[in-house]
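Undergrad: sequence first, predicted coordinates after that:
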Amino acid sequence: MTPLALPIRPIPYLDESPASLLIRAAENNGFVSVLQLLSAYRFPSQSDEWLIASFVDQTRFSKIIHAMGLHKNCISLAYRRMGPTSKSPREMNGIGLAERLFRNGANVYCPECLKEHPYWRKAWSILPSAACNKHSIRLLQDCPSCKQPLSVTRNRLLYCPCGHDLRQAKAEMVNPNATQWWSSLIAARDQEALDQMLLFWSALREVDGLGDGTAAEGWRLNTTMNWCRGDQCIDEVLEVIEPRSPYIHPRLQLLPFLREKGDLCDFAKQVLKRHSPFVFATPPRQHEGQLSQEEAAAALGITSWQVRKIIKAGQIKFITAHLGRAKLISPNEIERVLRQLSETQQNERSHQRLSGRHSLTGIIKNILAGYARTDGYDLNPPKLTKLQQGLAGTLLSIKDQKLGWRA
């Protein structure tokens, strides 16, 4: 027997999120959760993941809408992918936004907007958004009373399960300029400009490690806006990385910028030049994950070809990839080498001038042994004739003179 249409069917708002619509449907019809609502209409898989996946699958979402007897206009609330895979960008106002930019629940909100119209806005689901353009307050996240996340499958839109009325939450007044700027980029439908902005924002998000709370997003988006408008923003990034530098080398911290080309890499080099002196803590913090040879090269400031030479010489240990071809490198290995390069400043051995006959591997060995010093410039194909050209040019050994490794 086919279930009947819902007795009370919510009318969609134009900019409503799909999660908001289904929560309202469950609440208005007496279901204890959205999952119970789905079960009543015989959808085979009831889980948060299955539900969230339906928000970016208009075919699946349309089946839910039709089964419940909701108006066909509700189908457009689900996002459309601009490609064939689950990693393809989502379409938003005619442009593509990467999957990583979306909050998939209904837990970030403006309490003043909820007082005016009780539904979740789609714009709140986009990660860089941190403030309400209309009310100039920071968007709230989760329940301010019990501090618990607001489930995407809950059955009350405006109330936390603890009973707190989300509309009564107090929010901090903030300057909405950054969020307004972000909204204007989307409205302009300039995909190229948006992609360039997101390159900096994504790299900064990896570097700052502040999470995805709206306070962190506000700082991150404001910093990105200022950088795009010509502000160097070096001091802001230094405030983040300098306290961690005794434990994580600044070059590894800035790897998300260093591995990019052009302006982002140049930005990281400027930050490194301004970095204050510091003393390494013992032991160093252990890193997770693996680096490609290209990423290792960016962290060390040399070329991929030079990294392969160092690996071949046994100066860096590697991990064989699944297919047995690519050589992946632990960040701990790069941290070790960077520390050794920096700590040669403390070595009191005399230094010999390197001749043009020295190979790259020989230069690295001399550095690690304390016979050569690096001035910290990024390295290009090896030449020994100019200070800032090539590995030999930046890893000069000058007799009886110390060159501190500054970056």
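TA: Received it, and whenever you're ready, just let me know what you need. These figures come from a predicted structure and were not determined experimentally. Residues are numbered from 1 along each chain as shown.

Undergrad: please count neighbours and contacts with C-alpha atoms only from this point.
TA: OK.

Undergrad: and Glu295, how many neighbours?
TA: Counted with other C-alpha atoms under 10 Å, the neighbours of Glu295 add up to 24.

Undergrad: contacts for the helix or strand that it is a member of, please.
TA: In this structure, Glu295 sits in helix 293-300 according to DSSP states H and E. Applying C-alpha atoms under 8 Å, 6 or more residues apart in numbering, the contact partners of helix 293-300 are 251-252, 255, 258-259, 303-304, 306-308, 327-329, 331, 334, 338, 378.

Undergrad: residues contacting Ser76?
TA: With C-alpha under 8 Å, 6+ apart, Ser76 has these contacts: Gln58.

Undergrad: next, the one to line up against it:
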Amino acid sequence: MHLNFIAKHRPGESLSCLLIRQAEGVFLSPGELLSRLGSKCNPSTELLALLRANKCSLAAIWPLSDLKQSATYQQVAESRQYKQWINYNTLGVCYRCAEAGFVPESHDFSIMPACTKHSLKLSKECSACSRPYSVNRYHLTHCRCGEPIRSIKASEAEIEEAHYVEKLLHGGDFDSLNAYKELRSITRRFAANNIELSPYIDYINGQPEPLAEHISIAAQQLTHISLRALSAPFACAASEIVKLYAPRLLSSLHRPKNGVKGVSTPIDFRLDQTEFRYTLGLKPQTAAAIESRFFNLTSRVGRPSASFTYQTLARFFEPLLPETDKTTCHSVSLADLSASQKLTIDALIERVLTGGITLHSYDDTRPLSQIRVVNDMKSNNDAPKGYMTLSSVVAQLDSYEEAVRGARDAGLLPATHQRSCNNRYLFAENDVEDFHKKYALIGELARETQYQPMRLSDRLRELGVIPVAGPFEGNSPVSIFRRSDINDADLKGALKITNYATNSGRKPKSTSRFDSETWATGQEVAAELDIPLAQLHRITRHDLLVKGVPRVRGSQRRYYYRRDSVETTKDFLNKAVDINDLSKQLNTNRKKLISRYLYLLKAEPIKVGSKSLVPEKDANTLLSHYRNYLDAQAAATYLSTTRHQIGNWKKASRITPIPPDDDNYIRSPQLFRLSDITRLKQTLIEESKAPAGPSVANV
């Protein structure tokens, strides 16, 4: 299609405005224009393809050299979540900008609430047909149905929000923008739509307390669920910034003593399965058991899809939230009770709900394992008063036995070894409390921040927070950090680190993967030695190649080979002797040669390709051994007789095989020294020359 009009892209102009102006200039809609150009896609798909520099029909109109995209568009195009920022089927429109024929690129973003230039709220749908404004319309100023676009004046809060969003867009700070968008989405669950902008900005900047106060007020009627459930959407958010400050927000949440009037219960409040499991704060197996026991949910493979409404959560948590603490009686946590009674947490919770165990108190900012009940059960661990067994410490710290043993072996958690009691270890309760106050296991930090343990540990190391014990710092198999170091660390700065080293040995992306001057991969070694890759283990088995595991970060290969050993191996193989050539030289059977090699030198030929090679030193040893030690067949050939006669001479003690204590002895076949065979031959020659004695007839 030949176009008489080509719209020129202006700096800062949105792509949707450019496409509509181009279609309007040739008296077509964007969809009709694309159809004439031979495209089978809708305008929204074509614009996204143009945005990401993919193959599209619009590239014929505006080549990439003519279309100068801003840094904002480029960063969106490079991100994987570009579709959540821009949706050309639901655009916000300012009619003043549309009348001027110039729509800024910030209006293409769905998060933009208002026009900062004209202080008008962006219109999202038509007042006549109630359809959202899409890019596929005939005019900038009209809906596809023909109704003119109208906009209303934006409030001061919307204008302030628009300026903040535009600032983040132009600055390319999509991490903060994503955090702000998700915070807005989370607060809608609490029906807290009237929160000002400043609490969100404070949260993103590391001060979640103002937003926590608003959440506490908005959720004042959510008294039947735990505070940990209220913070679960923040702790399980997709934005790393939101997750980072969720623990501090949880510690700042509270239930107002004096209720605020006019606040209705947000019946839309709900948690997904990941958020619910964070609320429980238990191990995945225990959480799955609770879902199955109390909610009739079976664990599914893949992404969690279950949803828990406020009413469902209230029925579960209301019996667990007592009004006052029973401080007059002795209490114990469910974790300790689980370890002492050998019962699971879900079974104990069922007893609490059915009245089988008396509830004492529950700090609803902590996991369910820390629910305290009246201790009227006899302990099964038989530990002295004031001491805890290993299983009790594991339950108390909500960790694993390997982690507790690591803390013990590193000297961070004192223990008493009782050899007379099945070699068990006892831990003083005061020592366990002091350890919990002073140190934090990486598993605990990972559950609270909803990060993978290894990933969190790697970023903390890159930030300079080194664990006091860990896989590379001591005897502990897991990383253990000081709580003071965690509190003083700039965790937000750690989130922005993209190239960082890992515990597994992977270096940052900006550095070389490994020392290529010292180490070589298996493919490189096989190509240099001219042998199949699958046969490298045959050479390695003979200690020819030095195989090792250097600190290669992020590599899927298991082993590497030192280059100096490759050169040595190459020279070694060049000097090695083929077993077939050696057998011809010795005039012996190949199988017998290999058998003697195996018995004598406790080795076997090296199979490289189709050849069987013997090292040069071993070949010389075999040559010398074959010359100096003969088997029965070789001895018979040497004496010009038969093997049967060799056996007769051996029985007559005229020839003796080498004894087992000789260094050259092999079990099979029997060998004779060449010197003994030569001496026997000389004796036989002398006997043949001696005169014969008188015959029997003459006598």
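TA: Happy to help now that I have it. Everything numeric here is computed off the predicted structure, so don't read it as measured data.

Undergrad: one step back: packing partners of the helix or strand just after the helix holding Glu295 of the first structure?
TA: Moving toward the C-terminus from helix 293-300 of the first structure, the next helix or strand (DSSP H and E) is helix 304-312. Packing partners of helix 304-312 of the first structure (3 or more C-alpha pairs under 8 Å, 6 or more residues apart in numbering; DSSP states H and E): helix 293-300, helix 360-369.

Undergrad: between these, which one is closest to Pro89 of the first structure.
TA: helix 293-300 (24.9 Å; C-alpha to C-alpha).

Undergrad: how far does that closest one sit from its chain's centre?
TA: Between the centre of helix 293-300 of the first structure and the centre of its chain there are 19 Å (C-alpha atoms, centre = their mean, to the nearest Å).

Undergrad: quick check: buried residues in that helix?
TA: For helix 293-300 of the first structure, the buried set under the neighbour-count rule, 16 or more other C-alpha atoms under 10 Å, comprises 293-300.

Undergrad: that older thread, redo the helices and strands packed on helix 304-312 of the first structure as TSV? Include distance to Asn73 of the first structure.
TA: Formatted as TSV, these follow (distance: least, C-alpha to C-alpha, whole Å):
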stretch	distance to Asn73 of the first structure
helix 293-300	47
helix 360-369	65
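
Undergrad: for Asn155 of the first structure, which of these is the nearest?
TA: Nearest to Asn155 of the first structure, of all those, is helix 293-300, at 46.2 Å by C-alpha to C-alpha.

Undergrad: show me where the stretch 1-150 of the second structure has its helices.
TA: 15-25, 30-36, 43-51, 71-78, 82-85, 95-100 (DSSP state H, counting those that start in this stretch).

Undergrad: tell me the most buried of those?
TA: Between the helices of the stretch 1-150 of the second structure, helix 15-25 has the highest mean count of neighbours, a mean of 22, where neighbours are mean count of other C-alpha atoms under 10 Å.

Undergrad: quick revisit: to Glu206 of the first structure, which of the helices and strands packed on helix 304-312 of the first structure lies closest?
TA: Of these, the one closest to Glu206 of the first structure (C-alpha to C-alpha) turns out to be helix 293-300, at 14.2 Å.

Undergrad: tell me the angle the closest one makes with helix 304-312.
TA: 90 degrees (axes from the mean of the first three to the mean of the last three C-alpha atoms, to 10 degrees).

Undergrad: picking that back up, which of the buried residues of helix 293-300 of the first structure sits closest to Lys72 of the first structure?
TA: Closest to Lys72 of the first structure, out of all of the buried residues of helix 293-300 of the first structure and judged by C-alpha to C-alpha, is Glu295, at 48.2 Å.

Undergrad: Glu260 of the first structure - how many residues pack around it?
TA: The burial count for Glu260 of the first structure: 17, using other C-alpha under 10 Å.

Undergrad: same check on Gln286 of the first structure?
TA: Other residues close to Gln286 of the first structure by other C-alpha under 10 Å number 11.

Undergrad: and the one 3 residues further on, by the same measure?
TA: Using other C-alpha under 10 Å, Gly289 of the first structure has 9 neighbouring residues.

Undergrad: go on, Tyr245 of the second structure?
TA: Neighbours of Tyr245 of the second structure (other C-alpha under 10 Å): 22.

Undergrad: surely it touches Asp202?
TA: No. Counting by C-alpha atoms under 8 Å, Tyr245 of the second structure stays clear of Asp202, with 10.8 Å between them.

Undergrad: how about residues contacting the longest helix along the first structure?
TA: Of all segments of type helix in the first structure, defined using DSSP state H, the longest is helix 191-208. Helix 191-208 of the first structure is contacted by residues 95-96, 185-186, 211, 220-221, 224, 228, 237, 240-241, 253-254, 256-257, 264 when judged by C-alpha under 8 Å, 6+ apart.

Undergrad: just give me the match in the second structure for Asp142 of the first structure.
TA: Counting by TM-score structural alignment, Asp142 of the first structure corresponds to Glu125 in the second structure.

Undergrad: is Ala67 of the first structure in a helix, a strand, or coil?
TA: Three-state assignment for Ala67 of the first structure (DSSP: H, G, I helix; E, B strand; the rest coil): helix.

Undergrad: so what's the residue count around it?
TA: Residues near Ala67 of the first structure, counting by other C-alpha under 10 Å: 18.

Undergrad: ok so, going back, from the contacts of helix 191-208 of the first structure, which ones fall inside strands?
TA: Residues of the contacts of helix 191-208 of the first structure located in strands (DSSP state E): 95-96.

Undergrad: buried only: go through the contacts of helix 191-208 of the first structure for me.
TA: Looking at the contacts of helix 191-208 of the first structure with 16+ other C-alpha under 10 Å, the buried ones turn out to be 95-96, 186, 220-221, 224, 237, 241, 253-254, 256-257, 264.

Undergrad: now for the residues you listed: which two are most distant?
TA: Pairwise distances across these (C-alpha to C-alpha) peak at 33.4 Å, for the pair Ile95 and Ile241.

Undergrad: before we move on, the earlier item: TSV for the buried residues of helix 293-300 of the first structure, including distance to Ile65 of the first structure?
TA: Shown next, in TSV, are the buried residues of helix 293-300 of the first structure (distance: C-alpha to C-alpha, whole Å):
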residue	distance to Ile65 of the first structure
Gln293	49
Glu294	47
Glu295	46
Ala296	49
Ala297	51
Ala298	50
Ala299	50
Leu300	54
